[in-house]
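Trainee: Return atomic coordinates for the entry below.
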Amino acid sequence: MTTSVEPAGKAGTRLGLVLLACCVGQFMVVLDASIVNVALRPIQEDLDLAPNTLQWVINAYTIVFAGFLLLGGRLADLFGRRRVFAVGLALFTLASLVAGVAVDPTTLLISRGLQGLGGAVLAPATLTVLFTTYTDPMGKAKAFGTWSAVAAGGGAIGALLGGVVTQWLSWRWIFLVNVPIGILLMALLLTAVPESRNENADRRIDSIGAVLVTGGLMAVVYGIVESHEKGWDSATTIVSLAVGIALLVLFVVNEAKFAKQPLVPLSIFANRSVSAANIVNFTTSAALVGVLFLFTLLMQFVYGYGSLETGLAYLPLSLGIVATARGLAPSLINKFGPKPVLVTGSILSMASLLWLSAVVGDGGFVSDLLGPSLVFGAGQGMVSSTVTMAGTAKVPYTQAGLVSGLLNASRQVGGALWLSVLAAVVAGYTNSLTPGASADGYSTAFLIAAVYPLVGALAGLAVPGVSPEALAAARNWGAAKKPAATTAEK
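Mentor: As a prediction, the model looks like this:
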């Protein structure tokens, strides 16, 4: 690998463009998982979707996205991170175009599945490119903080943008807006982002492992989303979860005993940072997705807010996430290391959910939701940016895509699983004839949700600490060079 020294200004500009490309790509993926929610009714009316089919406008994306994340992350390591980024982006953009012009339910649902596939390839690549491009510790912390703010805040912002776009334009534009953005991002990607991959890797794909883990994740997530409507005791839910778990068990056996080039080398979990970070990520996404779900129901069905008002009410939470993840968290990480920041953020998230559990049916946004929204946003911002740093600590460049896929998968599955639990709690109270049962349901759900960040805080304690001397040494070292034997830039 040949290297050259770039002027500081030129190098800074290139890094800024790389960060922009990765954040826009991640924002597109996260946004499309949430922006559709507020447009379901006009989609149903326009395409004449049956009520039991409507949920698949969301589920088709979620299930495929979750299923292919690990494979998508590993492909980036083996075949080039920029190349895989571009393939995922192209598929996502094309599928968005088809979804936006769909004239029947079948076309829309197939295109949503293809969007999920493109997103599963694209999302891990965005994080992998950042991991392999940024080497200075402070610069990496800020880059990961920005990326994490986009990943965590995109869901909340999606509710606002979905309401605005649907009300002022058409539901079709929640998909069509991805087309010009995707084209511009492709041009930026091909001109500003360097290519890198493991040149010495065996490029054979663990096809059996890929089928097992993809099928297993899809079956598990399918069972979870079906539980929303059919219940946990339905045959569909039980069989799907049983099949999914069986496939995942077989996947672990295959990786440990039979695979010559494992898709997921199990030795990666010997890294305490990786294991702890994925547990934290699992619980953090559960808390965030749960709050977005509960906020939407509470504001629309208890407080009587419309789609646009609901979207605007998410602004304090979104701004809290972005401000903390982009500004405060990187400085704290650089000073104290990821462990105390991770634990503090989890505790703040838990405190805000306990606060929300005291919500009452005749309250309002300012009196009941504004304060805990800000605290929750700050906590989530600290955790989301720090968990990425912790999860990639001491990970070789050759496994950057693998770890990125794991982090994305734990976030996706955690959100889907625990959302269904909270939905069941609220539904149980809402269907009761007891006066005030609905408000009691939300209070109980928020109280249960507070357990998620508590588990995250405990897992965060397992993250290895970093001494002030080690942090200072890392800052003084400046940039750790990539091993010439494992990466190549073009």
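
Trainee: only C-alpha atoms for contact and neighbour calcs from this point on.
Mentor: OK.

Trainee: what's the closest residue to Leu189 other than its chain neighbours in contact with, if anything?
Mentor: Nearest non-adjacent residue to Leu189, counting by C-alpha to C-alpha, 6 or more residues apart in numbering: Ala21, 6.2 Å away. The contact partners of Ala21, by C-alpha atoms under 8 Å, 6 or more residues apart in numbering, come to Thr126, Leu185, Leu188, Leu189, Val193.

Trainee: Kindly report the same for Gly405.
Mentor: Leu69, Leu70, Leu71, Gly72, Gly73, Arg74, Ala123, Pro124.

Trainee: Next one: it from Gly361, what distance?
Mentor: To Gly361, Gly405 is 40 Å away according to C-alpha to C-alpha, to the nearest Å.

Trainee: Kindly report the same for Tyr429.
Mentor: Separation of Tyr429 from Gly361 (C-alpha to C-alpha) stands at 13 Å.

Trainee: Select, from the contacts of Ala21, the two members most distant in space.
Mentor: Thr126 and Leu188 (13.2 Å; C-alpha to C-alpha).

Trainee: One more sequence to fold, the one below, so I can look at both together:
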Amino acid sequence: MKKWIVLFSIGICLLLANLDMTIVNLALPAFSTEFGASMQQIQLIIVSYLTAAAAFFCLFGKMADSVGRKRVFMFGAVLFMVSSLYLGAWSSTVTEIIVARFVQGAGFAATLGLALVLIANAFPPDQKGFATGVAVTITGVGMALGPPTGGFILQYLGWRWIFLLNVPLGLLSIVLTWIFVSDDAAEARRPLALDVAGVPFYLFALGCLIYVSNMLSTAATATLAAIAVAGLLSAAIFVRRSLRKPAPLINVTLLTSRGYLTVILIRMIFNYTMASFLFVLPLFMQNVLDYSKLKSGMWLLCMTIAVAFIAPLAGKVIDRVGFRIPTLVSMSLLFVSCAAFCVLGPATSSAIFVVGLFCFGVSNGMLTTATINGVTTQVPAKDAGTAIGLFFTLVMVGSMFGVSVAGLVLDRVSHAEVVARLAHAALPLAEPARAALFMAANGSRNIAESGLQNDAPTFAAATQIAHAAYYSALGKLMTGNALLTLVGVGLSIMLLKKQPSRSMSGATHAIEIPER
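Mentor: Modelled structure (predicted):
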């Protein structure tokens, strides 16, 4: 009975983390409306979460080796719950939301890295695979429930409740984990095996990377160049220390394995594209198509239901054929999805939209399992835990770039389009209405909030300009994503041409959860 309670308690955290992945993105238009948030601020609401996850994932893994997995997991769950409570109950500015989301992302990093380990260790050896499969199913269910749940909450209760929902469930998970998960502190207690002096260089380099990627549209070129150089120098020092020290935060020598590096690059491309999709789609549906929050959530079901159904089946397929073929199929479907979104326009059939969402969902469900299996079978078994840590860190970096580049392209391209179209149309607009038009064109605001409704001809002309500029920017963004996805397809083909690893040998394919 105890093992099922452990699965339930840890599963709650997995469910909440995956609910938040889609719910918070769905709430982005609400943040823009209530706080007057710019495109850059909207980006930071997502990027701050991903930044914290990337920064602390490996660090919390090292801490778990020293103080115990249970304690680090519970610390992460408390961080996630308390930050959710603050977001829902007290946050009153965009800056507060961004900071609290950073804390929430740190909690996510501590729980994600240890959830599967704690679940697997609660079951006997012959049931570990089953327990891991149930955990993956919970992940898919969380993603599937996110859009309709988020749409309903946003439509009828308000955005604060998407965070307050985490509090009672998070508290239940913490209490059950405290009572029923075995305390491993005694067996784990040993000196922290970590190059502590190298951590600041890692965090500084990551911070510079995030700053530059998010400030490209506003900061001076000289400032960005100086920060980029400082970040590169810090990264070089960190890598140098990692190669020389016996216990680095990140074992960069793993990247010398071509198979391991190829799998990581494929997953980074996927997460770059996924983060771009999940950032753009809610803004597109609510601010351009003028869908309600609930309707937007229901549309996203085309994607998340596919994830929920495919993820559990993907493991069985991979057991039979290995991870390489499913990886190629996934990246090919992702290209189809990007191609479908490339042709979106005012007159595009909704069937194209459905195809794009569904193909993306199938790709997501299949590739998640395939790449996790891929990284664990491309390195020695003793390095599996470290390999997973580095894998998730770099995957989060890919997601950060996806959001940052999406915001940059939509903002820059739409701005240039609006300027050109306003000059051609000779449409006289006062500064507040002009600013609202630029925000509507990049998708961060609905044109209905421009204050032009009282002048029907001007409102109609402004709407046409904003939407034309947005579709132009969206087309360029998705074309870039499609081309990048083709690179992923090429890398997947390279994997097929490599010598089969032990992942191709049938039963050995089951993922072994490393003992941290």
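
Trainee: returning to what we had before: now the second structure: which of the contacts of Gly405 of the first structure match?
Mentor: Retained in the second structure by both residues aligned by TM-score structural alignment, their matches' C-alpha atoms under 8 Å are the following of the contacts of Gly405 of the first structure: Leu69, Leu70, Gly73, Pro124.

Trainee: what's the most distant pair in those residues?
Mentor: Taking C-alpha to C-alpha as the measure, those span a maximum distance of 8.3 Å, between Leu70 and Pro124.

Trainee: quick one: which of the two has more around it?
Mentor: Of the pair Leu70 of the first structure and Pro124, Pro124 is the one with more neighbours under other C-alpha atoms under 10 Å, namely 34 against 28.

Trainee: what's the counterpart of the more buried one in the second structure?
Mentor: Correspondence of Pro124 of the first structure to the second structure, assessed by TM-score structural alignment: Gly113.

Trainee: same for the helix or strand harbouring that match, what does it pack against?
Mentor: Assigned by DSSP states H and E, Gly113 of the second structure belongs to helix 94-121. Helix 94-121 of the second structure is packed against helix 2-26, helix 39-67, helix 69-89, helix 128-156, with contacts defined by 3 or more C-alpha pairs under 8 Å, 6 or more residues apart in numbering; DSSP states H and E.

Trainee: What is the neighbour count of Asn281 of the first structure?
Mentor: 30.

Trainee: Hmm, it is touching Leu406, no?
Mentor: No - applying C-alpha atoms under 8 Å as the test, Asn281 of the first structure and Leu406 come out as separate, 9.8 Å apart.

Trainee: so where do the strands sit in the second structure?
Mentor: Taking DSSP state E as the criterion, the second structure contains no strands.

Trainee: what's the closest non-adjacent residue to the aligned partner of Ser275 of the first structure in the second structure?
Mentor: Here Ser275 of the first structure is matched to Leu261 in the second structure, going by TM-score structural alignment. The shortest distance from Leu261 of the second structure to any non-neighbouring residue, by C-alpha to C-alpha, 6+ apart, is to Leu255 (5.4 Å).

Trainee: From Phe204 of the second structure, how far off is that neighbour?
Mentor: 21 Å.

Trainee: between these two, who's got more neighbours?
Mentor: More crowded of Leu255 of the second structure and Phe204, by other C-alpha under 10 Å: Phe204, with 19 against 16.

Trainee: residues in contact with the aligned partner of that one in the first structure?
Mentor: Aligning on TM-score structural alignment places Phe204 of the second structure opposite Gly215 in the first structure. With contact set as C-alpha under 8 Å, 6+ apart, Gly215 of the first structure has these partners: Gly67, Gly244, Leu247.

Trainee: Most neighbours among those, which one is it?
Mentor: In terms of neighbour count, Gly67 stands highest of those at 29 neighbours, by other C-alpha under 10 Å.

Trainee: thinking again about what came up before, ok, the match of Ser275 of the first structure to Tyr49 of the second structure distance?
Mentor: For Leu261 of the second structure, the distance to Tyr49 of the second structure equals 25 Å [C-alpha to C-alpha].

Trainee: Give me the more crowded residue out of these two.
Mentor: Tyr49 (24 against 16).

Trainee: wait, the more buried one sits on Gln104?
Mentor: Yes - using C-alpha under 8 Å, Tyr49 of the second structure makes contact with Gln104 at a distance of 6.5 Å.

Trainee: still contacting in the second structure, which of the contacts of Gly215 of the first structure?
Mentor: Here is what carries over to the second structure from these, by both residues aligned by TM-score structural alignment, their matches' C-alpha under 8 Å: Gly244, Leu247.

Trainee: Pick the one among the contacts of Gly215 of the first structure closest to Gln380 of the first structure.
Mentor: Gly67 (25.1 Å).

Trainee: can you list contacts of stretch 358-367 of the second structure?
Mentor: For stretch 358-367 of the second structure, contacts defined as C-alpha under 8 Å, 6+ apart pick out 140, 267, 302-311, 314, 326-327, 329-331, 333-334, 336-337.
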